[in-house]
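Peer 1: this is the structure alone, sequence omitted:
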């Protein structure tokens, strides 16, 4: 079915055989030499980027970058006063006259790897220079909390949407800071990642250690009650950063969401413990994190997670001509669409999870998987000369405390898992409201650990009316008072003004003490 006016589909696909291009290195991972050779011949024969189509700069970069197409993306940077690129360009004519000035942090900050490698391979610095200017254009506009927002104006540099998170709209920004350091070996990217990650741990992660929320970039206040499926990549990034303890905890949250619905809904409301957006286009992020955690721990639990995912995809998404996106995880109804990332990422990570002897799993080099799971290697001759002195450790690095211990040898080693025997393993299950008892019960004596968290700061208003906006949860008048909503073990304060109070949770968890008034 051809839907010419469906922008959501067309500005990703671009009419240049996207799935073919996106899945080239999947043949390599599967060791399918004949399939790879045929695919390359088909690219040479059929693929052309000389198209009168408007496409997303971010999507074309991560799925189909090359010297030819990259030159067609450069106008997105050149037309911007800040150097932060427009979100879309026309492959033939450049930036459309009426194109929006809005772009998200992930779209503008997820270019440095592909553009940087292309510049070094072609000896054309334009690509890396443009991507680096965009990256620093975002970073230099961070708040005093070292947080970035979700949407920015490329011409004025003003933040339009101030939610900071690890999910949609900002996710791969963090990913490319760390992976740029791994690939290029330049410590400025590591410094930026350490600052950004430390702020994520302080302001975005909640006190349970399982949830990474949407917070206001200005003050760290909670802005919504949901997590999205894209943020399920973050445990994998935490593995790459060496933070196994936090990676294991955050992965358990998404594991229990999947167990509850046999899929990963686009949004899950952790306050209501229910689905907020029910679609699942067979995204790879949860599988990606499962793969990295298995490579780091070798715990058989993660193989069992992969088996669970594979069986659910076969049962609920398999159709005669492939796999269909799930339109509703509650009803399991399907959509008439299969995204290219299913073959490029989801199945690639599943394959590598189980193919433990795959050559890729034994490589020890500065290679990385891009955010589209493309393998990129960069030989030493392409690296820039830079100081070998390692930067001083930041607060984020000092906070790393891996608790993982491998199972003791046993003839039943495959079924032995440290993850499922953790005394806090079922806490994530309670967070998502999953009733099935597949994990051991909590130790009745609890965990001998006093949680450490920053004070909760709220503002309380006295009288006066406020103007409300369509999407804001603001209650007015005497009949509908402003609310402080309790969630898990925290508080939500919605748009309250007047007296600012600092509330610190009591050790016995029975209420809060006012520790400061401002």
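Peer 2: Thanks, I have it. Predicted, not measured: the structure shown is a model, and the values here were computed from it. Numbers count the residues shown, from 1 in each chain.

Peer 1: contacts, neighbours, all on C-alpha from now
Peer 2: OK.

Peer 1: so how far is residue 111 from the closest residue in space to residue 107 that isn't next to it in sequence?
Peer 2: Nearest residue to residue 107, sequence neighbours excluded (CA to CA, 6 or more residues apart in numbering): residue 58, at 5.0 Å. Taking CA to CA, to the nearest Å as the measure, residue 58 falls 7 Å from residue 111.

Peer 1: okay, those two: which has more neighbours?
Peer 2: Neighbour totals were compared for residue 58 and residue 111, and residue 111 leads with 26 against 23 (other CA atoms under 10 Å).

Peer 1: what about versus this one:
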């Protein structure tokens, strides 16, 4: 055999050996293929430099972890809790609130899109009577500015698209809608979105919806009725409201939105309607300087002598102050009426409890004092704090900031004394029991924001850390007691540790509670109080500087 033939034989034998080795290895590799082989070798032995292999390892570990969790029948929380105490606590808490917003929004989008609200347990739509019976997407409009402020860009774009393509109020609104709620949620939400983005579509929609409310003002006095049928234009008051009266908080909480809308569009009809209401109220004599909660829109006379800083009155006083602020503090007549009303309430309705020295505003039923403060009235701590930073007189500044802080403390006590750490709809001051309630109809919580609203203003103004701490406590209690199914629900009894849910995720959860919680953990440069004023649904409008 020649040398060349010998070399060829050696080469052939070597090639045959390599082929045999490869074939054998193929049969002994894991059955799922070469990728599995690379995964196992890389995970246990080989230094990992290849990015694709690293990604494959990460993906497979996630799949394996998910498999083990499912086999163990464990449901991992959809929102990972940040490590509080590691790094910047405030930033971590803000991120957590943002995740809460997204979780609640995803539940609404997946199970109730276009409906007014979500039932998070039964995973279907819900609509309160204030929205009539049409699918007007109240949650979408109410959540819009919060999504934008929190930087949830994809969610905001989904909301914007639905509003642009589907929110034709004359077509989707059915039955009788609340003039007040439609104004503060829909008109207010759309005006706020315009103020933040300058997207003219929002302004156009706001004007269209406000126009559908105008028939409610067709009364002898110009005081609007409570309900309007968008399809027919017929309007009426609630049958239960003191013989057909209009309600102070409702007809008295239109001016911010209507003035702002007229200023932006040049259509003066809205401002004119709101101004007429103000003129009627200015002309009326107030018993003991107080505003009763009922007014007859035909006769222009007060109804029964009931007075409150809570339900059916609350936002009227808020709008007197904020209307003055929104005009660059030029509407001095409104500020004067606010000052006179607050002074009268301090004389007649402000009390300090004997046992714990808690400050509270009681209700008056004629001459009878009802020593009860409502959750709704807890907004007032924030109102007085806001007033304090807009006063020139140092005595007034100090007085109203102190009053705001004392009310914040009282409302916090109503939370601290509940088993869930969440305050009830109303709480009383009786012998041996303060800032609590024994009345079953007052023990519920429907995701109301007023207490957190006050803590937000006081954090911004005082920088006392306790207000952020109280807000974070509420976040944790919301997670523990209100987070259920695919969203957040109200609870029926705040004094029971095993809670029953009402299965309603209110639209104002997004507009108010989530927004205030997010802003508490934000920098002051996000919606600064010297540039923005919030309507009673927490939708921010720019303060006029003209």
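Peer 2: Happy to help now that I have it. Owing to the predicted nature of the structure, the values given are computational and were not obtained by experimental measurement.

Peer 1: about what we covered before: does the aligned residue in structure 2 for the residue nearest to residue 107 of structure 1 count as helix, strand or coil?
Peer 2: Alignment note (TM-score structural alignment): residue 58 of structure 1 maps to residue 180 of structure 2. Under DSSP: H, G, I helix; E, B strand; the rest coil, the three-state class of residue 180 of structure 2 is helix.

Peer 1: enumerate every residue touching residue 180 of structure 2.
Peer 2: 226, 250-251, 253-254 (CA atoms under 8 Å, 6 or more residues apart in numbering).

Peer 1: considering these, which are maintained in structure 1?
Peer 2: Among these, the contacts conserved in structure 1 (both residues aligned by TM-score structural alignment, their matches' CA atoms under 8 Å) are 226, 250-251, 253-254.

Peer 1: just the buried subset of these, please.
Peer 2: For these, a burial check counting by 16 or more other CA atoms under 10 Å picks out 226, 250-251, 253-254.

Peer 1: could you save those as a markdown table and add columns showing distance to residue 346 of structure 2?
Peer 2: Shown next, in a markdown table, are those (distance: CA to CA, whole Å):
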| residue | distance to residue 346 of structure 2 |
| --- | --- |
| 226 | 29 |
| 250 | 23 |
| 251 | 23 |
| 253 | 21 |
| 254 | 25 |
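
Peer 1: next step: the residues you listed restricted to helices.
Peer 2: 250-251 (DSSP state H).

Peer 1: my read is that residue 262 of structure 2 contacts residue 268, right?
Peer 2: Yes. Between residue 262 of structure 2 and residue 268 there is a contact under CA atoms under 8 Å: 5.1 Å.

Peer 1: residue 404 of structure 2 pairs with which position in structure 1?
Peer 2: Counting by TM-score structural alignment, the partner of residue 404 of structure 2 is residue 247.

Peer 1: make that residue 310 of structure 2, sorry
Peer 2: Under TM-score structural alignment, residue 310 of structure 2 pairs with residue 167 in structure 1.

Peer 1: list the contacts for residue 541 of structure 2?
Peer 2: Counting by CA under 8 Å, 6+ apart, residue 541 of structure 2 has contacts 191-192, 195, 260, 532-535.

Peer 1: that one belongs to a strand, doesn't it?
Peer 2: Yes. Using three-state DSSP, the secondary structure at residue 541 of structure 2 is a strand.

Peer 1: need the counterpart of it in structure 1.
Peer 2: In structure 1, residue 541 of structure 2 lands on residue 376 (TM-score structural alignment).

Peer 1: just the helices in the stretch 301-450 of structure 2 please.
Peer 2: 314-326, 332-349, 380-390, 394-416, 450-462 (DSSP state H, counting those that start in this stretch).

Peer 1: with distance to residue 233 of structure 2 and mean neighbour count as added columns, please give the ones you listed in TSV.
Peer 2: Below are the helices of the stretch 301-450 of structure 2 laid out as TSV (distance: least, CA to CA, whole Å; neighbours: other CA atoms under 10 Å):
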stretch	distance to residue 233 of structure 2	mean neighbour count
helix 314-326	26	24
helix 332-349	31	16
helix 380-390	35	24
helix 394-416	41	20
helix 450-462	33	24
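
Peer 1: returning to what we had before: ok, of the buried ones among the kept ones among the contacts of residue 180 of structure 2, which one's closest to residue 129 of structure 2?
Peer 2: In terms of CA to CA, no member of these lies closer to residue 129 of structure 2 than residue 226, at 12.4 Å.

Peer 1: that closest one maps to what in structure 1?
Peer 2: Match for residue 226 of structure 2 (TM-score structural alignment): residue 87.

Peer 1: so what's its match up against?
Peer 2: 56-58, 76, 100-104, 107-108.

Peer 1: please pick the buried ones from those.
Peer 2: 56-58, 76, 101-104, 107-108.

Peer 1: could I get these as a markdown table with distance to residue 491 of structure 1?
Peer 2: Putting those into a markdown table (distance: CA to CA, whole Å) gives the following:
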| residue | distance to residue 491 of structure 1 |
| --- | --- |
| 56 | 38 |
| 57 | 39 |
| 58 | 36 |
| 76 | 41 |
| 101 | 35 |
| 102 | 32 |
| 103 | 31 |
| 104 | 28 |
| 107 | 32 |
| 108 | 33 |
